[in-house]
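**Q** mind looking at a prediction? Sequence and model below.
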Amino acid sequence: MLQKKLYNTLFILILGFYNAQSLKIRILDSENSEPIPHARIILSNTVLYSNDDGFILLPETSKNLEISASGYQTEKFANYNAIIKLKPLYKDIDEVKIINVDIKKILSDVLKNYEKRYYDQPSIYDIVYRQKNSDDDNLSFLLITNGKIWMESNTYNYKDALNKRFDNFIQMEIDSVKYFKSTISEDDICKGQSLNRSKDFVGNIFFNYELARVNYYFKTKNAKFSGRIINDSNDEQTIVYKISNPEIDVTGTIVYQKIDKTIIHYELQYDQAKYPSYKVKTKNGSEYEFKVGNGVTYYDFYKKDGKYVPSISGTKGYSYCTYDGNKQKNSFSREIIFQKFSETQAIGLERKIDLTKRIWENIPKQEKQNNSILLSQEEQKFIDEKSYQE
């Protein structure tokens, strides 16, 4: 009990320190006062998102804020408020007037016209990269960095990717490591299995890659799908949909801009229970059983100077690893916040990292804390705990 009190006191002190440097607000659900993660605020030249506890740090001069979050009404505030509550778009989906829509037509059309409707010229973004991993629901890995991403056309290039020539269409730079901690040993069999390199890592950054993947589900044999408009206001429609085929079941939500025919918010939940488990061998010959779990991908876009540019790209999910009769759940989340967008004539970055390697293999393995990044309580507790290496 004493330890818990000391930790709570420490967390309050930390928040007080943050508040002294900038404005700290918290975004809550107006119905149940629960924190809203991934609530977005767009300032004149910076995009900010709330953390897992609903907190956002703002520059002291911030005013005339517009706050949006998936499933909530967008709100505008002229002045600073420490607590901001957003109203849900709907309380009970069963009470909403349902309008059926051809979701296949919408998603196929956006993919077909992707380069016409989203920004398709060379660009550079100031980014925040965040990755977390948990083993049996205990945080075991945290990496938060600031950096840059250069994109040749904001579009995934399948030909170059197939030959691992990622540098031709995307480059990433790490400017500073804000937090980096791992309690995972290279000798662990199951712990940290979700850290393994994924062939989809680069692809998941790009929305057209995700659109191509979900459009494939429509084309599989015996595929069934449905879409429903659950909110239609101004020029935007909130649409929920389902796709089911012999391989996978997915449920999603999009916010569709009717005039420009773009998707400005996308979230898809993958139910991968139909995928069988399979055997995997480690470098030293040990064998374990791997079973993929469910996952989520999500993207946001906003209109700047007449162009739609990304503000976030993320994926999270879990898997199961069974070794020597013991089953372990491994969870992961990776996201990139595109904080600042700028057009460029440059053909790359000077200090690009190697995207064929895992991100942390490109950076010095040391923790460099900086108060410009606001951690959640879970993250702060993990950073404060001693690891087995210490």
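**A** Arrived safely.
**Q** C-alpha from now on. contacts and neighbour counts both.
**A** Fine.
**Q** could I get the buried residue list for the helix or strand hosting N215?
**A** Using DSSP states H and E, N215 falls within helix 207-219. By neighbour count on 16 or more other CA atoms under 10 Å, the buried set for helix 207-219 is 207-211, 214-215, 217-218.
**Q** check which helices and strands it sits against.
**A** With contacts taken as 3 or more CA pairs under 8 Å, 6 or more residues apart in numbering; DSSP states H and E, helix 207-219 sits against helix 103-112, strand 236-244.
**Q** what's in contact with the shortest one?
**A** In this case it means strand 236-244. If you take CA atoms under 8 Å, 6 or more residues apart in numbering as the criterion, strand 236-244 is touched by 103, 217-218, 223-232, 249-258.
**Q** tell me what angle it forms with helix 207-219.
**A** Taking axes from the mean of the first three to the mean of the last three CA atoms, to 10 degrees, one finds strand 236-244 and helix 207-219 inclined to each other by 50 degrees.
**Q** strand 236-244 to helix 103-112, inter-axis angle?
**A** Computed by the same axes, to 10 degrees, the angle separating strand 236-244 from helix 103-112 equals 110 degrees.
**Q** pull out the buried residues from the contacts of strand 236-244.
**A** Neighbour-count burial (16+ other CA under 10 Å) is assigned, among these, to 103, 217-218, 225, 227-231, 249-257.
**Q** which ones among those residues lie within strands?
**A** 225, 227-231, 249-257 (DSSP state E).
**Q** biggest separation within those residues, which pair?
**A** Pairwise distances across these peak at 25.6 Å for D249 and Q257 (criterion: CA to CA).
**Q** ok, which stretches of the chain are helices?
**A** 2-21, 103-112, 114-117, 158-162, 207-219, 377-384 (DSSP state H).
**Q** got those as CSV, with distance to Y241 columns?
**A** Shown next, in CSV, are these (distance: least, CA to CA, whole Å):
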stretch, distance to Y241
helix 2-21, 39
helix 103-112, 7
helix 114-117, 20
helix 158-162, 27
helix 207-219, 12
helix 377-384, 32
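**Q** for T145, find the nearest of those.
**A** If we rank these by CA to CA, the stretch that ends up nearest is helix 377-384, at 14.2 Å.
**Q** buried sites along the closest one?
**A** Buried residues in helix 377-384 (16+ other CA under 10 Å): 379-383.
**Q** mind putting those into JSON lines with distance to K242?
**A** Below are these laid out as JSON lines (distance: CA to CA, whole Å):
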{"residue": "E379", "distance to K242": "33"}
{"residue": "Q380", "distance to K242": "37"}
{"residue": "K381", "distance to K242": "38"}
{"residue": "F382", "distance to K242": "37"}
{"residue": "I383", "distance to K242": "39"}
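**Q** this is the comparison structure:
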Amino acid sequence: MAKTASKQKILNAASVKQLAYEHGFDVCGLADARATWDAEARLRAFVAAGYHGSMGWMEATLDRRSHPTAMWEGAKTAIMLGVNYGPNSNPLDRLARTEQANISVYAGGDDYHDVIKKKLKAFAGLLHRQSGAEVKVFVDTAPLMEKPLAARAGVGWQGKHTNLVSTDFGSWLFLGCILIAEELTPDQASSDHCGSCTACLDICPTKAFPSPYQLDARRCISYLTIEHAGPIPVEFRAAMGNRIYGCDDCLAACPWNKFAQSARETKLQVREALTDQRLTDLARLDDTGFRALFAKSPVKRIGVARFLRNVAIGLGNSQHPDAVPAAQHLSHHDSALVRGAAIWALKQLMSPEDFSALAENSMAYEPDASVRAEWEQPL
């Protein structure tokens, strides 16, 4: 009898939320994991349109991703948790400093997957010990649609940029989920407060939104700089500016950010070492230096070649005199991916006469056909 009473005391919505705050989460909401929803139809339409680009894992996991119970049949409640990662300043201000690297706010600190998963495991373990209910944790690394679940749990709503928006934290929330085999009283789903605003759509440098609430990832700078493994399509290179890892434009433009707060989790705050990195310095990184600079950072996951590809594009957009030697350095890199991007950069930075002379001397020694094609692109 005592055990049952203890269980009832711990596993109710109010006590679960209190425990969530004690474990370092900034927001917590509950949703019925078994209820029907329209997120599956939207996901299937997204994939059918090809908007997922080269992210083949989205298509491969489509059925498992379609509903929480497709991930785990025993799930009864989704405990949706958010951690604020609000920046101390407006990320859009960094776009004017073209000689400096612009790294997305979310990647300025430690990898949020690691930080949040540690919190989730500790919290979920406590829930299991106190209730005996089976639990599973998720933080953007398994085929679970966290954003629709968070909207259903009252954490926020999916804005026109498709990301979650909160009345308390704006667009700056990392999401985690604990699925639990226990019925808990669900929260009321969030309503949409975007109204007629289109700020997030209007600011997108590559026009990646075919319509409100739809994203074509193939045009998104975050996708291009992080997920896309090949050369950046020429049509998007100038629009990248100095964004070398991710893009915050649509998030930063949201008017609801007026209520946003700076992150209180120190591990998610932007590291001082990454706030004023010059593109010319980053261009000199080798693999060892890259791994050291971005230790524990999500940036490290894309590898040095993809990173230097992005840096080269940034150099080309900087129009800074010091960028030419740095781009020339990258044009001799072992990776054809990096060399190709560096050639494009040199084309933006040099006079047509100087570039033509450089191309004439360099093409004869270039072994990769795709890189030779970069040299031969019209000025």
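**A** Nice, thanks for sending it over. Just so you know, these numbers come straight off a predicted model, no measurement behind them.
**Q** got a TM-score for the pair?
**A** Remark: TM-score between the superposed chains equals 0.22 [TM-score structural alignment, normalised by the length of structure 2]; 150 aligned residues with a CA RMSD of 7.1 Å.
**Q** out of the helices and strands packed on helix 207-219 of structure 1, deepest packed?
**A** strand 236-244 (a mean of 20; mean count of other CA atoms under 10 Å).
**Q** A199 of structure 2 touches A252, doesn't it?
**A** No. In this structure, A199 of structure 2 is not within contact of A252 by CA atoms under 8 Å, at 9.5 Å.
**Q** compare those two (neighbour count), which wins?
**A** In terms of neighbours (other CA atoms under 10 Å), A252 is the more surrounded of A199 of structure 2 and A252; the figures are 23 against 18.
**Q** compute the distance between the more buried one and V83 of structure 2, please.
**A** Going from A252 of structure 2 to V83 of structure 2 by CA to CA, to the nearest Å gives 17 Å.
**Q** repeat for N361 of structure 2
**A** 53 Å.
**Q** please identify which of those two sits among more neighbours.
**A** V83 (24 against 11).
**Q** so that one is in which element?
**A** strand 77-84.
**Q** for that strand, packing partners?
**A** strand 27-32, helix 146-152, strand 173-180.
**Q** M58 of structure 2: which of these is closest?
**A** helix 146-152 (13.9 Å).
**Q** for T297 of structure 1, which non-adjacent residue is closest in space?
**A** Excluding the flanking residues, the one nearest T297 of structure 1 by CA to CA, 6 or more residues apart in numbering is T315, at 4.3 Å.
**Q** got a list of what the one you found touches?
**A** 204, 295-298, 333-335 are the contacts of T315 of structure 1 under CA under 8 Å, 6+ apart.
**Q** could you check how many residues crowd around K121 of structure 2?
**A** Residues near K121 of structure 2, counting by other CA under 10 Å: 16.
**Q** ok, K17 of structure 2 next?
**A** 21.
**Q** sec struct for it, please.
**A** On the three-state scheme (DSSP: H, G, I helix; E, B strand; the rest coil), K17 of structure 2 is labelled helix.
**Q** remind me which helix or strand H128 of structure 2 belongs to.
**A** Using DSSP H and E, H128 of structure 2 sits within helix 112-131.
**Q** next secondary structure after that helix?
**A** That would be, after helix 112-131 of structure 2 and using DSSP H and E, strand 135-138.
**Q** run through the neighbouring helices and strands of that following strand.
**A** Against strand 135-138 of structure 2 (3+ CA pairs under 8 Å, 6+ apart) you get helix 112-131, strand 173-180.
**Q** winner for burial among the ones you listed?
**A** Ranked by mean neighbours (mean count of other CA under 10 Å), those are led by strand 173-180, with a mean of 24.
**Q** distance of the nearest residue to L175 of structure 2 once chain neighbours are set aside relative to D249 of structure 2?
**A** Once flanking residues are discounted, L175 of structure 2 sits nearest to G82: 4.6 Å by CA to CA, 6+ apart. To D249 of structure 2, G82 of structure 2 is 21 Å away according to CA to CA.
**Q** what residues of stretch 16-23 of structure 2 count as buried?
**A** In stretch 16-23 of structure 2, counting by 16+ other CA under 10 Å, buried: 16-17, 19-21.
**Q** kindly reformat those residues as CSV containing distance to F138 of structure 2.
**A** Below are the buried residues of stretch 16-23 of structure 2 laid out as CSV (distance: CA to CA, whole Å):
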residue, distance to F138 of structure 2
V16, 17
K17, 17
L19, 18
A20, 15
Y21, 18
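**Q** relative to E146 of structure 2, which of the helices and strands packed on strand 135-138 of structure 2 is closest?
**A** When those are compared by CA to CA, strand 173-180 sits nearest E146 of structure 2, at 6.8 Å.
**Q** elements contacting the closest one?
**A** strand 77-84, helix 112-131, strand 135-138, helix 146-152.
**Q** which of the ones you listed sits closest to Y245 of structure 2?
**A** Nearest to Y245 of structure 2 among these is helix 112-131; the distance by CA to CA comes to 15.2 Å.
**Q** summarise which helices and strands that closest one is packed against.
**A** helix 2-10, strand 135-138, strand 173-180.
**Q** including distance to Q348 of structure 2, could these go into TSV?
**A** Output for these, formatted as TSV (distance: least, CA to CA, whole Å):
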stretch	distance to Q348 of structure 2
helix 2-10	62
strand 135-138	44
strand 173-180	37
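**Q** of these, which is nearest L120 of structure 2?
**A** Closest of these to L120 of structure 2 is strand 135-138, at 6.4 Å (criterion: CA to CA).
**Q** quick one: contacts of the closest one?
**A** Residues outside strand 135-138 of structure 2 that contact it (CA under 8 Å, 6+ apart) are 117, 120-121, 124-125, 128, 144, 176-181.
**Q** quick one: the strands in structure 2?
**A** 27-32, 77-84, 102-103, 135-138, 157-158, 164-165, 173-180, 243-245.
**Q** just to revisit the earlier point, ok, the buried residues of helix 377-384 of structure 1 vs E267 of structure 1, which is closest?
**A** Using CA to CA, those come closest to E267 of structure 1 at E379, 24.0 Å.
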